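1. Sequence first, predicted model second:
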Amino acid sequence: MKIDFNAMPDKEGYFGEYGGQIIPPELKSIMDDIDRAYEEVRQTPAFKEELASLYADYVGRPSPVFHARRLSDQVGGAQIFLKREDLNHTGAHKINHCLGEALLAKHMGKTKVLAETGAGQHGVALATACSLVGIECEIHMGEIDIAKEHPNVTKMKILGCKLVPVSRGTRTLKDAVDSAFEEYLKDPQNFFYAIGSVVGPHPFPKMVRDFQSIVGREARAQFQEKQGKLPDVIMACVGGGSNAIGLFTEFLADEDVRIIGVEPAGKGLDTPDHAATLTKGSKGAIHGFKCYNLQDNEGNPLAVYSIASGLDYPGVGPQHCYLKDLERVEYVTADDQECLEAFINLSRTEGIIPALESAHAVAYACKLAKDMSADQSILVNLSGRGDKDADFVAEKLKL
């Protein structure tokens, strides 16, 4: 049976058996209001024109597709191309959905936008978007990530958002989500929770995907124009999954294009120190939706780990779960060491310092390319730049 990928999710927010709204009735009505407002405003010429204008003149879209020739020659095999989301204003793909969410919050008359952040890229992008549209912004961030991603913390403060350190639990992304959501529940009528990935209750997995799908639309057209064909393989790192679904969506119906998501294996899949949700997780619910997640025998989320703060989340977007079950997308892993090697290698062969999150995808692309021929191609979504990680990596590698 041929799958109509454009029909996902259904009206209840499910991608197959994943997604939905596993939330209290009073919160369901709020989420339904957001869905209705989004579906109404996204069709209006004024909203579409304003967002398109901001993408072009503020973000700097379209982001280019770059042929990493020196890296390809060094690795051997397939040619590696990079979709340069690292060149966006604020340094990552996150600005794509943050602008959309901030505009929607303003349209709905909300007084404050709340969010969590791990690596800080979502926090910086949302603080930027809120400054632009003139709405209050509050970001919750784990204390470990605050120490690790200090450059992004500084940017958020400069941009005027309220930064809330989270000291509970693992003091990382999962706990930042919990903290931000609790603040949101204090006044959901007037606050807007701008979820930072394709996770959470419906309509957020759909909404964030729609805003991020500009990545794949651009990449598909750019690659065909320059190469005269589609890439043989497309690839992106997967934590919550927004940059990956942004690239994948436009290619899902192209059966000849192999699609790969790269999860963080951390210190090893045989240890508890990883965040390979689709690889090692089981079906359950987290943060208001059903997905594969890393959980204990009682269904509680496990503490997870990745060298990349933006990937250490125990759940994953519901559409990714469905695509895994359909076997349309392959989900693989790269560990910390492979990530660090790719980080340095791309920096020194192409002069591009990637985010540690993106370096997971670069690492697997280099591994896969060796088993492919020189007339084949791999397109990697380089979802962010590594400014935020440079000091951490330099200290870790004693550079």
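-> Nice, thanks for sending it over.

2. Could you use CA atoms for every contact and neighbour count after this?
-> Will do.

3. Next, count neighbours for Pro25.
-> 10 (other Cα atoms under 10 Å).

4. can you check Leu54 too?
-> Other residues near Leu54 come to 16 when the count uses other Cα under 10 Å.

5. quick one: it and Asn88, what's the gap?
-> According to Cα to Cα, to the nearest Å, Leu54 and Asn88 sit 12 Å apart.

6. what do you get for Glu218?
-> Going from Glu218 to Asn88 by Cα to Cα gives 13 Å.

7. Between these two, point out the one with more neighbours.
-> Each of Glu218 and Asn88 has its neighbours counted (other Cα under 10 Å); Asn88 has more, 23 against 18.

8. My guess is the more buried one contacts Ala56. True?
-> No - here Asn88 does not reach Ala56: they are 10.1 Å apart, not a contact under Cα atoms under 8 Å.

9. For the protein, which segments count as strands?
-> Remark: strands assigned in the chain by DSSP state E are 14-15, 18-19, 65-67, 79-84, 112-117, 136-142, 162-166, 191-193, 233-237, 258-266, 282-286, 289-293, 329-335, 377-382.

10. Out of the ones you listed, which gets nearest to Gly299?
-> strand 282-286 (6.9 Å; Cα to Cα).

11. angle of that closest one against strand 289-293?
-> For strand 282-286 against strand 289-293, the angle by axes from the mean of the first three to the mean of the last three Cα atoms, to 10 degrees is 140 degrees.

12. re earlier: okay, and the common contacts of Glu218 and Asn88?
-> By Cα atoms under 8 Å, 6 or more residues apart in numbering, Glu218 and Asn88 have these common neighbours: Ser63.

13. And here is the other one:
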Amino acid sequence: MRDVPAWREPAPPDATMGDPGARGRFGEYGGQYAPESLVQACREVAEAFRRAWADPGFRGELARLLALHAGRPTPLTPARRLSQALGVRLYLKREDLTHTGSHKINNVLGQALLATRMGRRRLIAETGAGQHGVATATAAALLGLEATVFMGERDIGRQALNVFRMRMLGAEVVPVTTGSRTLKDATSEAMRHWVGATGDSHYCIGSVVGPDPYPWMVRELQRVIGEEARGQCAAELRTGVPDYVVACVGGGSNAAGTFAGFAGTPARLVGVEAQGGAGAARGRLGVLHGCRSLFLQDDDGQIIEAHSIAAGLDYPGVGPEHAHLRDLGRARYVTVTDEEAVGAAVRLARTEGIVPALESAHALAWVIRAAGDGDLPAGSTVMMTLSGRGDKDVSTYKELL
């Protein structure tokens, strides 16, 4: 299925990607649909984060950790050979070069610092591709916290390297054997576990999903991607702003962080989903994991299992702010197939010497396809976030190539 809605004029800067307010709403999406036993815990997280985010000391310590431990800023790399072949100017925001190998470390370092500020001694997390789990285990080890990571049994099998890394870092990895045994079920189990552990544990959600304040908090912690890229584009491009800003979308944290840096510019924002997990492109209004957003559902309103070769995109919905951006027409959401993603990964490896994560390969697959069919006009400038490196996916690539 091809999703090509008409572009609309960008909304003004103060109309998108701001503070969702006390109700945590992005238009009709978001909110706090948490069980009664978690309402107070969510309120405590929201209040603590608002205080911390307004504290220059907290922001300064996070910036220090991002620089000295995570390796920020990440470079903006021109993909010269691929650009020449496609007829566009493609730049890659290199989140694959961060410590732990993906953008996840940006969010986790912030939430781990928040947890210590709140007096929590343990981090609870869910993970699909394993990158969020590795980042959580890394931050916990760095700050002297415990970590418990819930991971679907199916994902444990296809992401064995990351499971080993988490355990080597000292985290407990809990297999989830219910449902599809993937990211959705890992998230459900992590939230259930948090119910009985709110006194000493912080739930470190990895994407822009969940009850308020998580969609906003995670976006703000990932905003560093977009703000860095915005400054780098201003220095690199004659126009100062790319024509298109592209990122892959599962729950949507790397895309939300990227888009936040460009929401007030004329750049056209494109979120690329897996064809089998297209919450923004094909989802319907519903509630899952504590928020109101767009989810894949059957005629009875039951959640339909997602499918993607990329474990990090194997989620049946999308973060509430992405649903709102879609409705505004400020961002466009498109889909690509597993086969397109694998082909794009091979092409990037052989033209630029970069093996991307399968999640990132989805974004690149759309750029390649759109350049070929004219959806990206010749000569366009494209800034794409390369959200992670492909080490974790080598066994999958090996099986398919």
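-> Structure's in. What do you need? Quick caveat, the model's predicted, so the values are computed rather than measured.

14. Give me the spatial nearest neighbour of Gln297 of structure 2, chain neighbours excluded.
-> Once flanking residues are discounted, Gln297 of structure 2 sits nearest to Ile303: 4.4 Å by Cα to Cα, 6 or more residues apart in numbering.

15. What residues in structure 1 pair up with stretch 52-61 of structure 2?
-> Alignment note (TM-score structural alignment): stretch 52-61 of structure 2 is matched to residues 41-50 of structure 1.

16. So which bits of that stretch are buried?
-> Within stretch 41-50 of structure 1, the residues that qualify as buried are Val41, Arg42, Phe47, counting by 16 or more other Cα atoms under 10 Å.

17. which ones are touching the last one?
-> Applying Cα under 8 Å, 6+ apart, one finds that Phe47 of structure 1 lies in contact with Val41.

18. And the longest helix along structure 2, what does it pack against?
-> Ranked by residue count and defined by DSSP state H, the top helix of structure 2 is helix 214-236. When contacts are defined as 3 or more Cα pairs under 8 Å, 6 or more residues apart in numbering; DSSP states H and E, helix 214-236 of structure 2 sits against strand 76-78, helix 104-117, helix 253-260.

19. Who are the contact partners of Ile303 of structure 2?
-> By Cα under 8 Å, 6+ apart, the residues touching Ile303 of structure 2 are Phe295, Leu296, Gln297, Pro316.

20. Name the surrounding residues that touch stretch 107-115 of structure 2.
-> For stretch 107-115 of structure 2, the surrounding residues in contact (Cα under 8 Å, 6+ apart) are 48-49, 52, 58, 62, 65-66, 121-123, 132, 135-136, 139-140, 143, 201-202, 204, 206, 218, 221-222.

21. Filter those down to the buried ones.
-> Applying 16+ other Cα under 10 Å to the contacts of stretch 107-115 of structure 2 flags 49, 52, 58, 62, 65-66, 121-123, 132, 135-136, 139-140, 201-202, 204, 206, 218, 221-222 as buried.

22. which residues does the residue nearest the centre of structure 1 contact?
-> Closest to where the C-alpha atoms of structure 1 average out (Cα atoms, centre = their mean) is Ser242, at 3.1 Å. Counting by Cα under 8 Å, 6+ apart, Ser242 of structure 1 touches Ser197, Val198, Val208, Arg209, Gln212, Gly317.

23. Show me which of these is closest to Ala394 of structure 1.
-> Among the contacts of Ser242 of structure 1, Ser197 lies closest to Ala394 of structure 1 (Cα to Cα), at 28.2 Å.

24. which one of the helices and strands packed on helix 214-236 of structure 2 has the most crowded surroundings?
-> Of all these, helix 253-260 has the most neighbours on average by mean count of other Cα atoms under 10 Å, namely a mean of 30.

25. What span of structure 1 is it aligned with?
-> Helix 253-260 of structure 2 maps onto residues 242-249 of structure 1, going by TM-score structural alignment.

26. now swap in stretch 387-400 of structure 2 and tell me
-> Using TM-score structural alignment, the residues of structure 1 aligned to stretch 387-400 of structure 2 are 383-396.
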